[in-house]
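Asker: Build me a model from this:
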Amino acid sequence: MTEQESSRYIDATAADWIARLDRGPLSQEEEQTLEAWLSGDPRRRGAMLRANALSALSESAEAPDPQPRAVPPAPPEPHMPPAISRRRMLAWTGAGGMAAASLAVLAITTRPAAAITTGLGEVRRVTLDDGSTIVLNTQSSLRVRYGDKVRRVELLYGEAYFTVVPDARRPFVVDLPGRPLRAARGAFRVRRIEGKPVDILVDQGGLSLGEAGTAGGVFMPAQTRLSLPGSVESPLPAPQAISTDHIARALAWRDGKIAFEGERLDEAAAEFARYSRTRIEIRDPVLAGEPVTGLFSASDPVGFSHAIARVFDAQLDQQGNAVILTRRARQP
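Answerer: Modelled structure (predicted):
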């Protein structure tokens, strides 16, 4: 059996393909190789879209030609299909690949107070009119308010991953309760779940947290994480450095996965409840406290429960939309 590729390896391969597409159209042989690669693991198409977004972010930071010249494209040879280009490939990838990865691609023209919401188990990628992108996790909602002086987004609830394209005239602001988050460029995740502290993770670039020009603000560089205190009166804690593996686990939901590393079983069950109507019920307090580690499909709580039952020698019963886990009765 072939060993499954790691998400890091897939991302690196996707970045290499984007770089090759930037150098010019692919040959017929290269096109076939890329198509075969994309047709394999469903995570690869999502990785191509993320690599393209990061490449576009880098390109937009470069100084433009002060006197750009329009060059008309050469027509394709008669009766010959045009070679695959980066734009054509991304359109094709978005159509087939995002469906395979359970992501819906939605291009919107931002209007005042435009709202975007995802349902149970839905993950959606949104491209804003400035080229910035947002990936919304399940049961999330945000409101977009773009203006002439500021690009403003309010995360109402849920979880979102932002990739910000630089704009020297307009900062990108994510409104959080009493703690506006400002980014000039970069990629970061904000998680706002009821009953839990707002959690911010910076993947690339950097961002500032707090009102501009006031004391008490905090700058978060890449590969850091911070949880907001419950009261806006409380000082902000220092960002904590995190590893790339930690970031990959925290962002696994973009590929339809849930990653655990030592969380309690009842916490894992609550996380699965965000993605599915099937509920995992644990009717043993000792079993509920068992640690869980691994990468699981977010849409398969039943498969996860079967794995847990095998590992912890538990009894599994399914009653309608409930999967019930209990300890097996010990034999006398």
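
Asker: switch to C-alpha atoms for all contacts and neighbour counts from now on
Answerer: Fine.

Asker: Tell me which residues touch residue 181, please.
Answerer: 173-175, 207-210 (CA atoms under 8 Å, 6 or more residues apart in numbering).

Asker: And residue 171, by the same measure?
Answerer: Per CA under 8 Å, 6+ apart, neighbours of residue 171: 149-151, 182-184.

Asker: Residue 188 now?
Answerer: The contact partners of residue 188, taken as CA under 8 Å, 6+ apart, are 161-163, 200-204.

Asker: any idea how far it lies from residue 280?
Answerer: 30 Å (CA to CA, to the nearest Å).

Asker: Go through the chain and flag its longest helix.
Answerer: Taking DSSP state H as the criterion, the chain has its longest helix at helix 43-60.

Asker: so what does that one touch, helix or strand wise?
Answerer: Counting contacts by 3 or more CA pairs under 8 Å, 6 or more residues apart in numbering; DSSP states H and E, helix 43-60 is packed against helix 7-22, helix 28-38, helix 86-100, strand 151-164.

Asker: any idea which of the ones you listed is most buried?
Answerer: strand 151-164 (a mean of 21; mean count of other CA atoms under 10 Å).

Asker: Would you mind pulling up the elements that it packs against?
Answerer: helix 43-60, strand 133-136, strand 141-146, strand 172-175, strand 181-192.

Asker: mind listing what's buried in the last one?
Answerer: Of the residues in strand 181-192, 181-192 count as buried by neighbour count, 16 or more other CA atoms under 10 Å.

Asker: and if you look at the first one?
Answerer: Of the residues in helix 43-60, those buried by neighbour count under the rule 16+ other CA under 10 Å are 43-54, 57.

Asker: here's the other one to compare against:
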Amino acid sequence: MHGTVDTNPIDDQAAQWVAREDRGALAPDEVAERDRWLAADRRHFGAYARAHAVYARTGRARALGSADRVPHTRVQGPRPRLQWAMGLAATLCLLALGVHEHSDAGDYHVTHKGEILRVPLADGSAVTLDSGAAVRVHYTDARREITLLRGEALFDVAKNRARPFVVTARDTAVTAVGTSFSVSLNEQRTHGVEVLVREGIVDVATASGAVAPTRLLANHRALANRSHGIRIETVGHDDLDQQLAWREGMLSFNGDTLSVAAAQFLRYSDVRIMIDDPLVGSRRIVGLYSANDPLGFARSVALSLGLEVDQQGNDVWLRTPHNAFHSAPRSLQ
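Answerer: All right, here's what the predicted structure looks like:
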């Protein structure tokens, strides 16, 4: 018997709006009500755009709601066109349809640069893939197995004690029954595998079983790599939300160096932030920025750090004023 997932009420409300829109044009008072809901909280807009992406991906509104979840299936032929305007959701260009492939080894879900995708799974769970992420989903009667092949993903797990939900990333295995957690292979930030628990409890261990599982509670992070094993850290609620800001198409920095931030933006855009001065690259920043606007980010940090911006095609250079007209190009990658 399948369990049910503890869903995010904001995502559920967004799904209901998309389903209502698909049934027919909204009345003027409904449009006003929807727009008030969108304006009430920045998270509402992100959830609404994600819901549009999920509907377009599956071709069925019932894939959006918690009450009527269906397996994520490959749609044959042209996808149905929605009757409502897509302008609002299209402004979040980070949200896209991704790629789905099926083989005997499982279902593969992939996002390319600039894409974020929420995929409902057959058991009522869901996985949200960050830009440039890839997962393999393989379910058996005894286990629900996910392999994170690259990037970062958030897992909202339906409760089923008889059928563990196991995410493997390199030589790290994360086992959950019903919870919400993310797993990241983002080397630039984590230098290994990072597990971040938003709700519930997970066990973190080596995939081989050579090390006894480490219990990880909500608002905790595990950092696993071969040099130091599994290290546990406490994460504040606000910090946790910032870590998962990518779900809303945002990037959050809290004391990160400018070089690290520039590399993060490159995961979402072909516009490259270039730095040729190590002292500039080591400057630390704090803030929340739109992931698909590296130029806006560059201009903002230039203003706050006393730097100058020089855009040359897809390259955006950040330099101190006395170096602004002297170029010794060196890519961040």
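
Asker: hang on, the earlier thing: can you redo the helices and strands packed on helix 43-60 of structure 1 as JSON lines with distance to residue 270 of structure 1?
Answerer: Listed next are the helices and strands packed on helix 43-60 of structure 1 as JSON lines, based on distance: least, CA to CA, whole Å:
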{"stretch": "helix 7-22", "distance to residue 270 of structure 1": "25"}
{"stretch": "helix 28-38", "distance to residue 270 of structure 1": "33"}
{"stretch": "helix 86-100", "distance to residue 270 of structure 1": "25"}
{"stretch": "strand 151-164", "distance to residue 270 of structure 1": "14"}
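
Asker: Of all those, which one is nearest residue 132 of structure 1?
Answerer: If you check each of the helices and strands packed on helix 43-60 of structure 1 against residue 132 of structure 1 by CA to CA, strand 151-164 wins as the nearest, at 4.8 Å.

Asker: what's that closest one in contact with?
Answerer: Against strand 151-164 of structure 1 from outside (CA under 8 Å, 6+ apart): 53-54, 57, 131-146, 170-176, 183-194.

Asker: so where is that strand in structure 2?
Answerer: Aligning strand 151-164 of structure 1 against structure 2 (TM-score structural alignment) gives residues 144-157.

Asker: so what corresponds to residue 246 of structure 2 in structure 1?
Answerer: Per TM-score structural alignment, residue 246 of structure 2 is aligned with residue 253.

Asker: thinking its match is in contact with residue 124, fair?
Answerer: No: Residue 253 of structure 1 lies out of contact with residue 124 (CA atoms under 8 Å); the separation is 11.1 Å.

Asker: residues bridging contact with these two, i.e. touching both?
Answerer: Joint contacts of residue 253 of structure 1 and residue 124 (CA under 8 Å, 6+ apart) are residue 137.

Asker: Could you pull out the strands in the stretch 201-333 of structure 2 for me?
Answerer: For the stretch 201-333 of structure 2, strands defined by DSSP state E, counting those that start in this stretch occupy the ranges 201-206, 214-217, 220-225, 229-234, 250-257, 272-274, 284-290, 308-312, 315-319.

Asker: Looking at structure 2, which of the contacts of residue 188 of structure 1 hold up?
Answerer: Checking the contacts of residue 188 of structure 1 against structure 2 (both residues aligned by TM-score structural alignment, their matches' CA atoms under 8 Å), the contacts still present are 161-163, 200-204.

Asker: Would you mind putting those into CSV with distance to residue 320 of structure 1 alongside?
Answerer: What follows is those, written out as CSV (distance: CA to CA, whole Å):
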residue, distance to residue 320 of structure 1
161, 34
162, 37
163, 40
200, 36
201, 37
202, 40
203, 40
204, 43
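
Asker: Determine which two of these are furthest apart.
Answerer: Of all the pairs that these form, the one spanning the most space (CA to CA) is 163 and 200, at 13.7 Å.

Asker: Residue 123 of structure 2 corresponds to which position in structure 1?
Answerer: Per TM-score structural alignment, residue 123 of structure 2 is aligned with residue 130.

Asker: burial measure for the closest residue to its match other than its chain neighbours, as a count.
Answerer: Spatially, and ignoring its direct neighbours in sequence, residue 130 of structure 1 is nearest to residue 165 (7.3 Å; CA to CA, 6 or more residues apart in numbering). Residue neighbour count, defined by other CA atoms under 10 Å, stands at 26 for residue 165 of structure 1.

Asker: Could you verify my assumption that residue 165 of structure 1 touches residue 127?
Answerer: No: between residue 165 of structure 1 and residue 127 there is no contact under CA under 8 Å: 10.9 Å.

Asker: what residues does stretch 31-38 of structure 2 touch?
Answerer: Outside stretch 31-38 of structure 2, the residues that reach it (CA under 8 Å, 6+ apart) are 17, 44-45, 48.

Asker: Recalculate using a threshold of 10 Å.
Answerer: The contact list for stretch 31-38 of structure 2 (CA atoms under 10 Å, 6 or more residues apart in numbering) reads 13-14, 17, 21, 25-30, 40, 44-48.

Asker: With stretch 283-290 of structure 2 instead?
Answerer: Defining contact as CA under 10 Å, 6+ apart, one finds that stretch 283-290 of structure 2 is touched by 92, 94, 242, 245-246, 248-261, 265, 296-297, 300-301, 304-305.

Asker: And the buried ones among the residues you listed, selectable in ChimeraX?
Answerer: One line in ChimeraX is enough to select the buried members of those, burial here meaning 16+ other CA under 10 Å:
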select :92,94,242,245,246,248,249,250,251,252,253,256,257,258,259,260,261,265,297,301
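
Asker: so how far is stretch 175-195 of structure 2 from its chain's centroid?
Answerer: 11 Å (CA atoms, centre = their mean, to the nearest Å).

Asker: intersection of neighbour lists for residue 163 and residue 200 of structure 1?
Answerer: 188-189.

Asker: Leaving out sequence neighbours, find the closest residue to residue 99 of structure 2.
Answerer: Residue 99 of structure 2 sits nearest to residue 110 (CA to CA, 6+ apart), 5.0 Å away.

Asker: can you count the residues close to the one you found?
Answerer: 23.

Asker: What residue in structure 1 is paired with it?
Answerer: Residue 110 of structure 2 maps onto residue 117 in structure 1, by TM-score structural alignment.

Asker: And that match, how far from residue 137 of structure 1?
Answerer: 9 Å.

Asker: now the end-to-end length of stretch 98-118 of structure 1.
Answerer: End-to-end for stretch 98-118 of structure 1, by CA to CA: 15 Å.
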